[in-house]
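**Q** After the sequence you'll find the predicted model.
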Amino acid sequence: MALFYGNGTDTGPDTLPFTFENLVNALNTVYPHDWASFFKERLHELTPAAPLGGFTQGGYRLVYRDTPNAWTAPAGKKDFEYSIAMKVRPDGVITEVLIGGIADKAGFASGMKLLPVNGKPFSIDQLQRAIRSAKGATAPIECAVENNGVATTLTLAHHGGEQYSALERDAGTTDRLLEIATPR
């Protein structure tokens, strides 16, 4: 790893750039692997989902539940990212819409402001109630929105209720994450 420390010389404070090949070669001296493919796949290719190999190989799986996980619950934050694929401020302004998600497909966009939801004045709690009541139903969630001074109605065809991500232990595998996190 001397490559990353001035090639073993005392350079003093200096910027020493390195190439992709330098990185791959240095990593191969530590642990032989196809590092070039590993990084090209993760840095230059798009995938529909996050790489979860570290979690699954560590003995866990990603699941979605209708209650917040232990990490987000104490904050009391209501997050709709995994249920309707958008983030909303308490004043109703949409701050993020996940591309290809339910809200995006329905025509929602960042900067729009939610007005009534299912005919009732907007609040985060009202949006949460609408998502909960749509679970298993057939009627979509109706949202009046304002975009640049123009009001319109959009519908969310989401019937899965609230969804929060969580890591769940896979009982049939070794708990490698616990092994890593255990103090020595």
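**A** Yep, that arrived.

**Q** can we go C-alpha only for contacts and neighbour counts from here?
**A** Noted.

**Q** Which strands and helices lie in contact with the helix or strand in which A103 is found?
**A** In the assignment (DSSP states H and E), A103 maps to helix 102-106. With contacts defined as 3 or more C-alpha pairs under 8 Å, 6 or more residues apart in numbering; DSSP states H and E, the packing partners of helix 102-106 are strand 150-156.

**Q** Now the strand it packs on: buried residues?
**A** L154, T155, L156 (16 or more other C-alpha atoms under 10 Å).

**Q** ok, so of the residues you listed, who is nearest R132?
**A** R132 lies nearest to L156 out of those, by C-alpha to C-alpha, at 12.7 Å.

**Q** So the closest one versus Y60, what's the distance?
**A** Distance from L156 to Y60, counting by C-alpha to C-alpha, to the nearest Å: 31 Å.

**Q** swap in V24?
**A** 29 Å.

**Q** Then N147?
**A** In terms of C-alpha to C-alpha, N147 sits 42 Å off from Y60.

**Q** So for the two, which residue has more residues nearby?
**A** Shown here are N147 and Y60; by other C-alpha atoms under 10 Å, Y60 has more neighbours (23 against 15).

**Q** Name the nearest residue to the more buried one, ignoring sequence neighbours.
**A** Leaving out its chain neighbours, the residue that sits closest to Y60 by C-alpha to C-alpha, 6 or more residues apart in numbering is R169, at 4.5 Å.

**Q** Go ahead and confirm the one you found touches R61.
**A** Yes. R169 is in contact with R61 according to C-alpha atoms under 8 Å; the separation is 6.5 Å.

**Q** let's bring in a second model and compare:
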Amino acid sequence: MKKFIIVFCVLFSGFVNANHDMNKEKQNKNLEVVSLGAGCFWCVEAIYEDLKGVDQVVSGYMGGEKEATYKEVCSGETGHAEVCKITYDPSTISFEEILEVFWQVHDPTTLNRQGADIGTQYRSVIFYNNDEQRKIAENLKKELNESKAWDDPVITQITAASTFYPAENYHQDYYKNNSNQPYCSMVIQPKHEKFKKVFKDKLK
């Protein structure tokens, strides 16, 4: 874990510092969007909702060809991944920082699995919305693999965003509304607490 954090500090400091000045000059107030899959969307939502510069987080499905229910997506046969559509202010948080959090809060080396959650719907994936996001994601993934931040290679998919289908209402703000539920207390809470310690300077 120490090796992992050191590698991230080295890799991301250059990206973040270079883009911070650029963002200051542009004073860009336009919000940008990216959809991320990193296992169960309840976990991803809980983390990004607390991140400074993130305007909105919506849980949903992406990657399949048509709208599907949660039960259908859980079958692993729809082509969808559980994702969070993240709307953020690039003048406050850069895309590089969004991905820094993404790659630290899940295991991007396991295929179609995060812990006990198994299936293609739990795959590690970045659905980019423009060519700049694609290039940044691909470059960072390449550097992570070259630096051997993990013993196994990062297998995160990087693909163009397709139609986003919002999940059912009861999935939205799931952790906030169901913190005493067993999955929340045993899986989401420990991950959320670890995130807050590592990224305490980026919290709202």
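**A** Ah, there it is. What you see is a predicted model, and the numbers here were worked out from it, not measured in a lab.

**Q** Once they're superposed, what TM-score comes out?
**A** For this chain pair, the superposition-based TM-score is 0.23 by TM-score structural alignment, normalised by the length of structure 1; 71 aligned residues with a C-alpha RMSD of 5.5 Å.

**Q** In which helix or strand does E41 of structure 1 reside?
**A** E41 of structure 1 belongs to helix 35-44, assigned by DSSP H and E.

**Q** ok, and what's touching that helix?
**A** Helix 35-44 of structure 1 is contacted from outside by E21, V24, L27, N28, using C-alpha atoms under 8 Å, 6 or more residues apart in numbering.

**Q** who's in contact with the third one?
**A** If a contact means C-alpha under 8 Å, 6+ apart, then L27 of structure 1 has W35 as its contacts.

**Q** Go ahead and list the helix or strand containing it.
**A** Using DSSP H and E, L27 of structure 1 falls within helix 20-30.

**Q** now swap in Q133 of structure 2 and tell me
**A** helix 131-147.

**Q** residues of that helix that come out buried?
**A** Q133, R134, I136, A137, E138, L140, K141, L144.

**Q** same question, stretch 21-34 of structure 1
**A** Residues of stretch 21-34 of structure 1 classed as buried by neighbour count (16+ other C-alpha under 10 Å): V24, N25, A26, L27.

**Q** Identify the residue nearest G37 of structure 2 in space, chain neighbours excluded?
**A** Per C-alpha to C-alpha, 6+ apart, closest to G37 of structure 2 is V83, 4.3 Å.

**Q** Would you confirm that that neighbour belongs to a helix?
**A** No. Counting by DSSP: H, G, I helix; E, B strand; the rest coil, V83 of structure 2 is not found in a helix; it is strand.

**Q** Export the buried residues of strand 150-156 of structure 1 as CSV, with columns for distance to K40 of structure 1.
**A** CSV is the format used below for the buried residues of strand 150-156 of structure 1 (distance: C-alpha to C-alpha, whole Å):
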residue, distance to K40 of structure 1
L154, 40
T155, 39
L156, 37
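
**Q** Which member of those residues is positioned nearest I131 of structure 1?
**A** L156 (9.3 Å).

**Q** I figured that closest one was touching I141, is that so?
**A** Yes. Counting by C-alpha under 8 Å, L156 of structure 1 does reach I141; the two are 5.0 Å apart.

**Q** Pull up the overlap in contacts between the two.
**A** Counting by C-alpha under 8 Å, 6+ apart, nothing touches both L156 of structure 1 and I141.

**Q** who does the helix or strand harbouring T87 of structure 2 touch, helix- and strand-wise?
**A** Using DSSP H and E, T87 of structure 2 sits in strand 81-88. Secondary-structure packing of strand 81-88 of structure 2 (3+ C-alpha pairs under 8 Å, 6+ apart): strand 32-38, helix 41-48, strand 54-62.

**Q** Of those, which is nearest M22 of structure 2?
**A** Here strand 32-38 is closest among those (C-alpha to C-alpha), at 15.8 Å.

**Q** List the buried residues in that closest one.
**A** Buried residues in strand 32-38 of structure 2 (16+ other C-alpha under 10 Å): E32, V33, V34, S35, L36, G37, A38.

**Q** nearest to Q56 of structure 2, of those?
**A** Nearest to Q56 of structure 2 among the buried residues of strand 32-38 of structure 2: V33, at 9.4 Å, using C-alpha to C-alpha.

**Q** ok, the closest one - contacts?
**A** Counting by C-alpha under 8 Å, 6+ apart, V33 of structure 2 makes contact with K85, I86, T87, Y88, N129.

**Q** can you check F12 of structure 2 too?
**A** E96, E97, E100.

**Q** is it true that the last one touches F8?
**A** Yes. Applying C-alpha under 8 Å as the test, E100 of structure 2 and F8 come out as touching, 7.4 Å apart.

**Q** show me where structure 2 has strands.
**A** With DSSP state E as the criterion, structure 2 has strands at 32-38, 54-62, 81-88, 113-114, 117-118, 124-128, 157-160, 165-166.

**Q** so can I have a markdown table of these showing distance to E25 of structure 2?
**A** Formatted as a markdown table, the strands of structure 2 follow (distance: least, C-alpha to C-alpha, whole Å):
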| stretch | distance to E25 of structure 2 |
| --- | --- |
| strand 32-38 | 17 |
| strand 54-62 | 20 |
| strand 81-88 | 18 |
| strand 113-114 | 39 |
| strand 117-118 | 43 |
| strand 124-128 | 24 |
| strand 157-160 | 28 |
| strand 165-166 | 35 |
